[in-house]
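In: Okay, here's the prediction I keep looking at, along with the sequence it came from:
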Amino acid sequence: MNNFRHNAFKLFGFIASVIHYGCVGHCALEYGGNFVLCSGPSMEPTILTNNIIVSEHISPRLRRIKHGDIVISKSPINPTQFICKRVTGLPGDKIYYGYSFCIVPMGHVWLEGDNKNNSSDSRSYGPVPQALIRGRVICRVWPLEDIRMLTDRPY
């Protein structure tokens, strides 16, 4: 009976540790940042298909997104999909595209892919609610020979 009790306490301790570290891991990925595998040509040549990037989740929560930031957002046309685009307009900005223009409303941003000829972005679906932004891209970590920071803002 003593051996059973000892093993039960060890099992309980192991389960408690798994739950504890699982919660810490979940909070780190949900509120801190995470790794994202990119696919699609819309951000070429900055980010290529199968590149892995690191995004942080603090800037969007604090509404500290700026012109030129690359962000990960839920797609405004397919909420089960995530998109990676560059912020080219903030609330109040006048955006010219094609033969028209749009004033970005409060609480929204204008997102465009770097590959203007092969990107579905705000030019087709309009301003994106800031609440859909999940992270700001910090750097590319894969492939290893092409690691670099992606926080340089060209605007």
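Out: On my side now, so go ahead. Residues are numbered from 1 along each chain as shown.
In: only C-alpha atoms for contact and neighbour calcs from this point on.
Out: Will do.
In: List the buried residues for stretch 143-150?
Out: Leu150 (16 or more other C-alpha atoms under 10 Å).
In: That one: end-to-end distance?
Out: 14 Å (C-alpha to C-alpha, to the nearest Å).
In: Same check on stretch 108-119?
Out: 19 Å.
In: any idea how far it is from the chain center?
Out: 15 Å (C-alpha atoms, centre = their mean, to the nearest Å).
In: repeat for stretch 12-24
Out: Centre-to-centre, stretch 12-24 and its host chain are 28 Å apart (C-alpha atoms, centre = their mean).
In: Likewise for stretch 92-109?
Out: With C-alpha atoms, centre = their mean, you get 22 Å for stretch 92-109.
In: Then stretch 76-86?
Out: 10 Å.
In: cool, stretch 68-88 as well?
Out: 7 Å.
In: in the helix ranked longest in the chain, what counts as buried?
Out: As assigned by DSSP state H, the longest helix anywhere in the chain is helix 2-27. Buried residues in helix 2-27, counted by 16+ other C-alpha under 10 Å: none are found.
In: same check, this time on stretch 50-67
Out: Neighbour counts using 16+ other C-alpha under 10 Å place 51-60, 65-67 of stretch 50-67 among the buried residues.
In: In addition, the following structure is provided for comparison:
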Amino acid sequence: MKKYVRTIFEWGILIVIAWVLSFGIRTYILDTRIVPTGSMLPTIQLQDRLIFDKLFFRYDTLERGNIIMFTASEGSGEHDDLVKRIIGMPGETLEVRESKVWIDGQALAEPYLKDAPDYEYGPIEIPEDSYLVFGDNRNNSKDSHVWGFVPKENVEGRVLLRYWPLEQWGSLD
């Protein structure tokens, strides 16, 4: 009988340790998301599963083109974590016209787009410690052109890789 009690106790300890490790990793280091919308087509497909770096990106510089997970700004009407691409960096002047994004007067090359934007936006100067983010499916994405800037503190992680479907496994860069 003592042997069974000891085995149950040991299994209980292992389960608690596994749960604590899992909780800590998902809360502070890595997290996963299933993409529910087509706003990032063709780069990210509906129901793709992504792994996000929630820790190490904070010690690196976010760059134009990074795909990030963030909470939308207050007043945006969005309540879930969102996934979009950084297009505008702090201090830049951005404008969407002639079906292109213009940054400080230069057209941005965007080979990842589903379709060129069919709207005009700006010109607008991006505040320090904020980003302007757009979906790759520009004409079917609720993004910064609808609800504004993403403050740096709202960025929760940067996409590391797609892990599902398996045939699409790998980096999104």
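Out: Looks like it arrived, so ask away. Bear in mind that the values here come from a model prediction, so they are computed numbers and not experimental data.
In: before we move on, the earlier item: which bit of the second structure covers whichever helix or strand comes after the longest helix of the first structure?
Out: Going down the chain from helix 2-27 of the first structure, the next helix or strand is strand 33-37, by DSSP states H and E. Using TM-score structural alignment, strand 33-37 of the first structure lines up with residues 30-34 of the second structure.
In: can you map out the helices along the second structure?
Out: 2-28, 144-147.
In: got CSV for those, with distance to Val35 of the second structure too?
Out: Output for those, formatted as CSV (distance: least, C-alpha to C-alpha, whole Å):
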stretch, distance to Val35 of the second structure
helix 2-28, 17
helix 144-147, 18
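In: between the ones you listed, which gets nearest to Ala72 of the second structure?
Out: helix 144-147 (8.4 Å; C-alpha to C-alpha).
In: Tell me the counterpart residues of the closest one in the first structure, please.
Out: Aligning helix 144-147 of the second structure against the first structure (TM-score structural alignment) gives residues 122-125.
In: Mean per-residue distance, the matching stretch versus the second structure.
Out: Between stretch 122-125 of the first structure and the aligned residues of the second structure, the post-superposition mean distance stands at 0.6 Å (mean C-alpha distance after the TM-score superposition for the first structure).
In: got a list of contacts for that stretch?
Out: 76-77, 97, 110-112, 128 (C-alpha atoms under 8 Å, 6 or more residues apart in numbering).
In: Aligned counterpart of Leu144 of the first structure in the second structure, please.
Out: Per TM-score structural alignment, Leu144 of the first structure is aligned with Leu166.
In: just Ile52 of the first structure next, same as before
Out: So, by TM-score structural alignment, Ile52 of the first structure is matched to Arg49.
In: By residue count, what's the longest strand in the first structure?
Out: strand 133-142 (DSSP state E).
In: Just give me the mean distance for that one relative to the second structure.
Out: Per aligned residue, strand 133-142 of the first structure averages 1.4 Å (mean C-alpha distance after the TM-score superposition for the first structure).
In: What is that strand packed up against?
Out: strand 52-56, helix 58-61, strand 70-74, strand 148-149 (3 or more C-alpha pairs under 8 Å, 6 or more residues apart in numbering; DSSP states H and E).
In: Please render these as JSON lines that adds distance to Cys38 of the first structure to the earlier fields.
Out: What follows is those, written out as JSON lines (distance: least, C-alpha to C-alpha, whole Å):
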{"stretch": "strand 52-56", "distance to Cys38 of the first structure": "6"}
{"stretch": "helix 58-61", "distance to Cys38 of the first structure": "19"}
{"stretch": "strand 70-74", "distance to Cys38 of the first structure": "10"}
{"stretch": "strand 148-149", "distance to Cys38 of the first structure": "15"}
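In: That'll do, ta.
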